[in-house]
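Colleague: Quick one, fold the following:
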Amino acid sequence: MLTQTPVYIVAAGEDLFPAAALSMPCLHLAYTLGEQGRLRRDGPDSQSLGGLLGFYDKGLTPPLSLDAGRLIRQIREECSRRRFSGVVLDAQGPAAGELVSSLSPLLDQWSIPYYVPIKLASLAPNACYLLPSTLYEGSFDDMLEQYCRRYPVHRLALDVVRQCRRFSMPARNHQGESLSAQMFFRLQREYEPVSFFSQELCARYFTYRQGQETYFVLYDDPSTVSSKLNRARRMGLGAAFVLYRDFGPLCRTFLAPSPDAFL
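Modeller: Sure thing, here's the model as predicted:
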């Protein structure tokens, strides 16, 4: 059974205006720590209301010049002004641990719903957790099931990031190498490979030979993202996030379950 898992469009910078025009729930990834530890908004202001406040830590290094109490007050004021229903701490950099451990107790105190990456769960026991959507081995469904057994399902959210990676065969690097869109399309034009869908990885792939080397390319497209979202819905996850920059206006197609619900 598919649940009504809300899908948020993640937008930053110049993507904020076109993302808001989709009339979908939006994560405004536009806030960070400014001068004197104050909340700073970057990029254009779309003036749209609702959605989530996205706080990112790119460029921040520890120790932070952080008055957590003042910053939370500013976050609360911005949430009230913009009618944001919660906060996403996009904590990925070297200051991630300090940021989450400083803010999570105060977000709990003020009963502000918030999300943090699953790898920081120990620092924020009452948060909602962002689960990765990329998988290079194993089973996508098994990964979701393991998280669902460990945490309350309604506090889990799938963080969908479009992947496009190349691996040499046999794989010498389990992470492979990231391919730009330009390189990906060049390979498709040059080799005209046949693509297949991997039920286990919930992604598409093709192989090709170049000289004596054989390569395996794993990638997402709108159909694989729809499949991942449908699987998250079947598990009953509380939310999902998709980057506007990955699919642009096609993000609108992710709002409702797709016909390939059991792909």
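Colleague: Please count neighbours and contacts with C-alpha atoms only from this point.
Modeller: Fine.
Colleague: quick one: the helices in the protein?
Modeller: Secondary structure of the chain by DSSP state H: the helices cover 16-20, 68-82, 96-109, 140-150, 181-191, 222-235, 244-247.
Colleague: Please list all residues in contact with the closest residue to residue 238 other than its chain neighbours.
Modeller: Spatially, and ignoring its direct neighbours in sequence, residue 238 is nearest to residue 154 (4.2 Å; C-alpha to C-alpha, 6 or more residues apart in numbering). By C-alpha atoms under 8 Å, 6 or more residues apart in numbering, the contact list for residue 154 reads 236-239.
Colleague: And residue 94, by the same measure?
Modeller: Residue 94 sits next to 60-62 when contact means C-alpha under 8 Å, 6+ apart.
Colleague: 10 Å instead?
Modeller: Residue 94 is in contact with 57-63, counting by C-alpha atoms under 10 Å, 6 or more residues apart in numbering.
Colleague: Can you select the buried ones from the residues you listed in ChimeraX?
Modeller: Buried residues among these (16 or more other C-alpha atoms under 10 Å), as a ChimeraX selection:
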select :57,60
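Colleague: Which of the contacts of residue 94 sits closest to residue 149?
Modeller: residue 57 (29.7 Å; C-alpha to C-alpha).
Colleague: Deepest-packed of the helices of the chain, please.
Modeller: Compared across the helices of the chain, helix 222-235 shows the largest average neighbour count, a mean of 22 (mean count of other C-alpha atoms under 10 Å).
Colleague: Which neighbouring elements make contact with that one?
Modeller: helix 140-150, strand 156-160, strand 196-198, strand 203-210, strand 239-243, helix 244-247 (3 or more C-alpha pairs under 10 Å, 6 or more residues apart in numbering; DSSP states H and E).
Colleague: Before we compare anything, build this one as well:
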Amino acid sequence: MMVYTKNLILVCTGRDTTKAASLGMPVLQLCLGISQSGALQRLKVSAVQRHCLLGVTDPPQAINFCSAERIAADLVFEARRTEAPGVFADFEHDTPLNRRLLAAFDEALYDADIPLYVPLECGRTLSHAILTVSTAISGGSLTEYISSLQGIYSAARIAAFLQPVSQDFTLPSPTPNGISLSAAARAALLAQTGAQPFFSRELCAKYFTYMNADGQAHFVLYDDDSTLAAKLAQLAGCGVQNVFALFPDAAGLLKPQA
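Modeller: Prediction:
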């Protein structure tokens, strides 16, 4: 099976950066943060210093003073210094401080012709940033979800984050999130129940159902290397130009395929 890795960007910290860079693929280093005093800071010195996308993490929310414009200017300087092909704002919280920072990043990096990637949940109001969307959906259709966002923001402004899912849902499920299962726990559950896995083309993931000892129906949704490869192919078919993935999650896709 051929795996479509052309648009894949490997997200790394520490030693993984060197391993990923040796594969000749684009690398995002989560290496920048914002200090308590409100200044851009390097969290660690990587073995690979140049030509990697730069990742900047959430600032502490109790910053005494923060000039968003100054941090944005420093971010542009650092990106140019390291010849970074882009910046990923790995922000998890939609707060007033984060909105102020992201608005400043959006304008400064756009003016510098450096792409800015922001999670969709934090970047909906930005004018220029490329919005990253998780592939870990538990309902609907992955391609329809991506296409709908491309219709709202334009195809060029939608990127994806390849996030494997492995969750156990009680049926009927009161929430869109189930209980997380490790690969080992899932394998044990499959062996114990003798359930038959199936592939959902809409979710682009595998699933199986079983009944627990109390007669309660369960639905297990999960990814493996084959479904992650299928997601990459579907995303490419939707015209998604950039797909981020944590290096350990993507490791199985980078091996020679049988």
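Colleague: that older thread, give me the aligned partner of the residue nearest to residue 238 of structure 1 over in structure 2.
Modeller: Structural alignment places residue 154 of structure 1 opposite residue 156 in structure 2 (criterion: TM-score structural alignment).
Colleague: related to what we said a few turns ago, what would the helices of structure 1 look like in CSV with distance to residue 34 of structure 1?
Modeller: Listed next are the helices of structure 1 as CSV, based on distance: least, C-alpha to C-alpha, whole Å:
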stretch, distance to residue 34 of structure 1
helix 16-20, 20
helix 68-82, 10
helix 96-109, 14
helix 140-150, 35
helix 181-191, 33
helix 222-235, 34
helix 244-247, 25
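Colleague: ok, how many other residues are close to the residue nearest to residue 197 of structure 2 when sequence neighbours are not counted?
Modeller: Of all residues not flanking residue 197 of structure 2 in the chain, residue 208 sits nearest, at 4.7 Å (C-alpha to C-alpha, 6+ apart). When counting by other C-alpha atoms under 10 Å, one arrives at 17 neighbours for residue 208 of structure 2.
Colleague: Also the one 4 residues further on?
Modeller: A total of 11 residues lie near residue 212 of structure 2 under the criterion other C-alpha under 10 Å.
Colleague: so it sits right up against residue 218, yeah?
Modeller: Yes: between residue 212 of structure 2 and residue 218 there is a contact at 7.3 Å, judged by C-alpha atoms under 10 Å.
Colleague: Could you pull up the contacting residues of residue 42 of structure 2?
Modeller: With C-alpha under 10 Å, 6+ apart, residue 42 of structure 2 has these contacts: 30-35, 56, 78.
Colleague: Going by distance to residue 257 of structure 2, which of the residues you listed wins?
Modeller: residue 30 (28.7 Å).
Colleague: how far away is the closest residue to the closest one other than its chain neighbours from residue 87 of structure 2?
Modeller: Ranked by C-alpha to C-alpha, 6+ apart and with sequence neighbours excluded, the top spatial neighbour of residue 30 of structure 2 is residue 55, at 4.2 Å. Counting by C-alpha to C-alpha, to the nearest Å, the separation of residue 55 of structure 2 from residue 87 of structure 2 is 6 Å.
Colleague: same deal with residue 183 of structure 2?
Modeller: 32 Å.
Colleague: And for residue 176 of structure 2?
Modeller: According to C-alpha to C-alpha, residue 176 of structure 2 and residue 87 of structure 2 sit 30 Å apart.
Colleague: So between those two, which is more surrounded?
Modeller: Per other C-alpha under 10 Å, whichever of residue 176 of structure 2 and residue 87 has more neighbours is residue 87, with 25 against 9.
Colleague: related to what we said a few turns ago, where's the residue nearest to residue 197 of structure 2 relative to residue 218 of structure 2, distance?
Modeller: 8 Å.
Colleague: Can you pull the residues that touch both of those two?
Modeller: With C-alpha under 10 Å, 6+ apart, residue 208 of structure 2 and residue 218 have common neighbours residue 168.
Colleague: Need the nearest residue in space to residue 103 of structure 1, chain neighbours excluded.
Modeller: residue 68 (6.1 Å).
Colleague: I figured that neighbour was touching residue 99, is that so?
Modeller: Yes: using C-alpha under 10 Å, residue 68 of structure 1 is in contact with residue 99, at 8.9 Å.
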